[in-house]
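**Q** Have a look at this prediction, sequence included:
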Amino acid sequence: KILNSKYLVLPLALAGALYGNNIVMAAEDPVEINYSKDSLTLEFNQEADHYEVYKNGGLIYSGKDEKFVDKDIDSGQNYKVGIFKKNKLDDIIEVKTNKEEKDNQSTRVLNQEDDIDLLEQQINEGYLETLSTTNFVKLKWSNIIDDDGFYEIYRDEKKIGETNGLTFIDKNVKEGQRYRYEVLAQVEVDETKKNQIDLELKENKLDLTEEQKRELYQSRGVMTKIVDIPIKNSDELKGTTNFFGEKVTKDSNNDVSTLALPKSEEYAFIYRTFIPQKSVMDPYSAYWLAGDNRSGFDPYSNKFRTESNVNVGFWMPYMTHFPETGQSHKCYTSACVAPYAWTKQASTDGIKLTKDLVTTTKMQWRVNHDVGIPFSSMYPNINYYYNATLTKSSLSITGSHDKAPAHEFYMFPASGSTSYVTIERWWVDSSWDFGMLMPGAPQDYFNFSM
């Protein structure tokens, strides 16, 4: 998981020495990306005899012109650019961007009363684009508010650097590998909200350490991108990679090969909340609350507090929702074994799907989650939301969730394959995290694309 606590900011000289093996300073991008409202322009800065541009596995440009304009743009653009010298493939550059005119899908009114509201809006409306070659990956993102002005950069959940700019270049990559990049920003609530949180803690008799309070005051924003490093050969240039990392190629008739996505192009998006511990102390009574007794994240687990399962399919397009809740138990002791003091089950009415678009080429939907512990209205609800846009070649999801309990969000091929893509995960370590559900407690905001 991404660490919940902020690293101490290193002096620039030390940071350069510590992370220097991962960063290169490029004088000029091999491909420059420029946007207008209705088109996207690629400008090639590497000398070549000619260039080839492929989109979703199909050739859309071949020529000597150092500029290509694509007027057929949608929610997410994925290109592969072939650089040819002396009639041989010299390099492949892959471009992925989710920068676009955003649809007004937000499920919350953002009034920007403070930095937390601004962070939410910037994560929802922002973008993270990548330019990858066989030798390096460049990340570029929209401006995000951050308390110390330094963004932390993670690759596959390990910190690889930090920067006060809006770009980062990682040269420690290998051909054919898939990486998950994350750009992290963090913001604290203002003094007024800190005082409100402190009052809630006092009223609920929750005694936290200063370090725990700092975590409670802080909100996180994460921009995430899945990046596939190209392999320098013509098959790689002409093919594409599906959501689950499998290579897809097309034959001479432009038909997708048997390695492609399932013909029905069906997917399941499963979001779960769960309590990792076997039990947690109930702050509102003398009992204990049963947890889900899980040692870690598990995309196939049937142990959860709540689950939202959205199934979509492009062939004869459909979108269905399967919400579910687990039984809740109050226990006499921390061992939490039957007979229980009290057993109830929360309603699924608080897990709602809104369908915005269901077609053979594009899906858009929203899920809102507002579900409480079913024993009494005094317990705070678990809240999250997300907005999703899916095409046959791109996925972008923005959302927000409480910082308790644990959250996990995955995409599966509905064919029953063992493959999956992790969209978002959040872990809690102790029972004090119950305080993260208090009214006014900051949330975690995420923007995922691939």
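**A** On my side now, so go ahead.
**Q** from here on, contacts and neighbour counts on C-alpha atoms
**A** Fine.
**Q** For Ala13, the count of nearby residues, please.
**A** Applying the criterion other CA atoms under 10 Å, we find 8 residues in the vicinity of Ala13.
**Q** Surely it is within a strand?
**A** No: note on Ala13: no strand contains this position according to DSSP: H, G, I helix; E, B strand; the rest coil, which reports helix.
**Q** what sits against it?
**A** Ala13 sits next to no residue when contact means CA atoms under 8 Å, 6 or more residues apart in numbering.
**Q** got it, and Gly440?
**A** Counting by CA under 8 Å, 6+ apart, Gly440 touches 193, 196-197.
**Q** And here is the other one:
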Amino acid sequence: MYNYSIEQVENGEIVRVIALQTSAYAEQRNIENPLQFLVMSTIVTKMKIVLSWEEISKVDEYNVYRNGDFMATVKTNHFTDYKFSLDESYVYTILSKRALAKSEETLSKSKSVLATVFGVLNPVSNKEKAATEEFKVSKLIGKPNTLLIPVLEKQRRTNVNRWKFRYTTFLKEKWVINPNIVAMDHYFKGDDRNFDPEGKGFRTRVDIELTYDKPKTPLTFTKEIGQTVSYNRAKRFRQKAVASYDGIKLVRLDHGEQEVGFLLTHSVGNPLVKAPEIDYDVRAVMQRDGTFDITGFHDQAPHHEVYMSRGSKENWMPIQLAESKGLAWMSEITAWQYWRYSNFE
């Protein structure tokens, strides 16, 4: 990400400022996550906020939201907002979908056929949803009045010395029915909660902390796995166990003195029965000036929640919240949900 400030000067005075954020076009792409190198440009002026993004292959339209409120459906790869406050921050979200058969992913066409069959056989789903990839791109834009201060008048930004990142998967229900209807383990104990960064129950939880103000900028990593408990059809206890931690891995990515990132991969299964694993992948870059860019993709089950915190006292900021579509959606033949969240402040 590169931030630019363009100033119009007349008679030695600055009469107009334009703030721009963009990135270079990447020749090499990550086929597994088409959003990772997606070029997105943001333009902020006193009169308008413009979002422009690189087209996602085979996507026909995009739905644009601002702070959770629907704004427009566009068939082009840009959106302009004329009605906003100069003293308010905004989160713009661009949602789109694509048939799995049109995906860039390897073997996507054969996977699409299997996903369609899955949708027909699964009574709580349908063949269209099972074979549809979902994309979510979010941009946090700081207060325009702050972004549009002339460069020589701006105060130096305070460095962010502490970054925290939390990724949790959980089961919202109190009781979860096993998709395998002939299994002896008919029910699993759920976590009985909704989205909450401090939620007590979970299937898995990963915490990552980056500390810029310590020697060598340490990146710490902790992982927890909740106990899996099963019951028979009469909801009588059958067995319990904890899955292996081996499928949760973190790789540190050093991009420069003021920019550190990581690659987090997650594949954790059910320790009691043969079942698909909870899979997700996250790539993050956190700059010391407070700029971040996080991309990921995950199964569409169970619930996934991702939060981030900047600074020693700042509260958790929701980055990605995704509701489960049912345990059967953890199957490798169903489509992924892709997401990206970055900021311009």
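**A** Received the coordinates, thanks. Computed from a predicted structure; not experimentally measured.
**Q** would you list the contacts of Gly440 of structure 1 in a markdown table and tack on secondary structure and neighbour count?
**A** Output for the contacts of Gly440 of structure 1, formatted as a markdown table (DSSP: H, G, I helix; E, B strand; the rest coil; neighbours: other CA atoms under 10 Å):
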| residue | secondary structure | neighbour count |
| --- | --- | --- |
| Lys193 | helix | 16 |
| Gln196 | helix | 14 |
| Ile197 | helix | 23 |
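**Q** neighbours around the residue opposite Asp292 of structure 1 in structure 2 once aligned, how many?
**A** Using TM-score structural alignment, the equivalent of Asp292 of structure 1 in structure 2 is Asp191. By other CA under 10 Å, 20 other residues sit near Asp191 of structure 2.
**Q** again with Ser279 of structure 1
**A** 21.
**Q** where's it relative to Asn293 of structure 1, distance?
**A** 8 Å (CA to CA, to the nearest Å).
**Q** ok, now Ile60 of structure 1?
**A** Applying CA to CA, one obtains 52 Å for the distance of Ile60 of structure 1 from Asn293 of structure 1.
**Q** Could you do Val421 of structure 1 as well?
**A** Relative to Asn293 of structure 1, and taking CA to CA, Val421 of structure 1 is found at 24 Å.
**Q** wait, doesn't Asn309 of structure 1 sit right on Ile270?
**A** Yes: contact criterion CA atoms under 8 Å: Asn309 of structure 1 and Ile270 qualify, at 4.4 Å.
**Q** Show the contacting residues for the counterpart of Tyr181 of structure 1 in structure 2.
**A** Alignment note: Tyr181 of structure 1 maps to Tyr92 in structure 2; criterion TM-score structural alignment. Neighbour list for Tyr92 of structure 2: 64-68, 138-141 [criterion: CA under 8 Å, 6+ apart].
**Q** Quick one: the contacts of Gly440 of structure 1 as CSV, columns for distance to Tyr127 of structure 1 too.
**A** CSV is the format used below for those (distance: CA to CA, whole Å):
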residue, distance to Tyr127 of structure 1
Lys193, 29
Gln196, 33
Ile197, 31
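**Q** out of those residues, which one sits closest to Thr359 of structure 1?
**A** Checking the contacts of Gly440 of structure 1 against Thr359 of structure 1 by CA to CA gives Lys193 as the nearest, at 43.4 Å.
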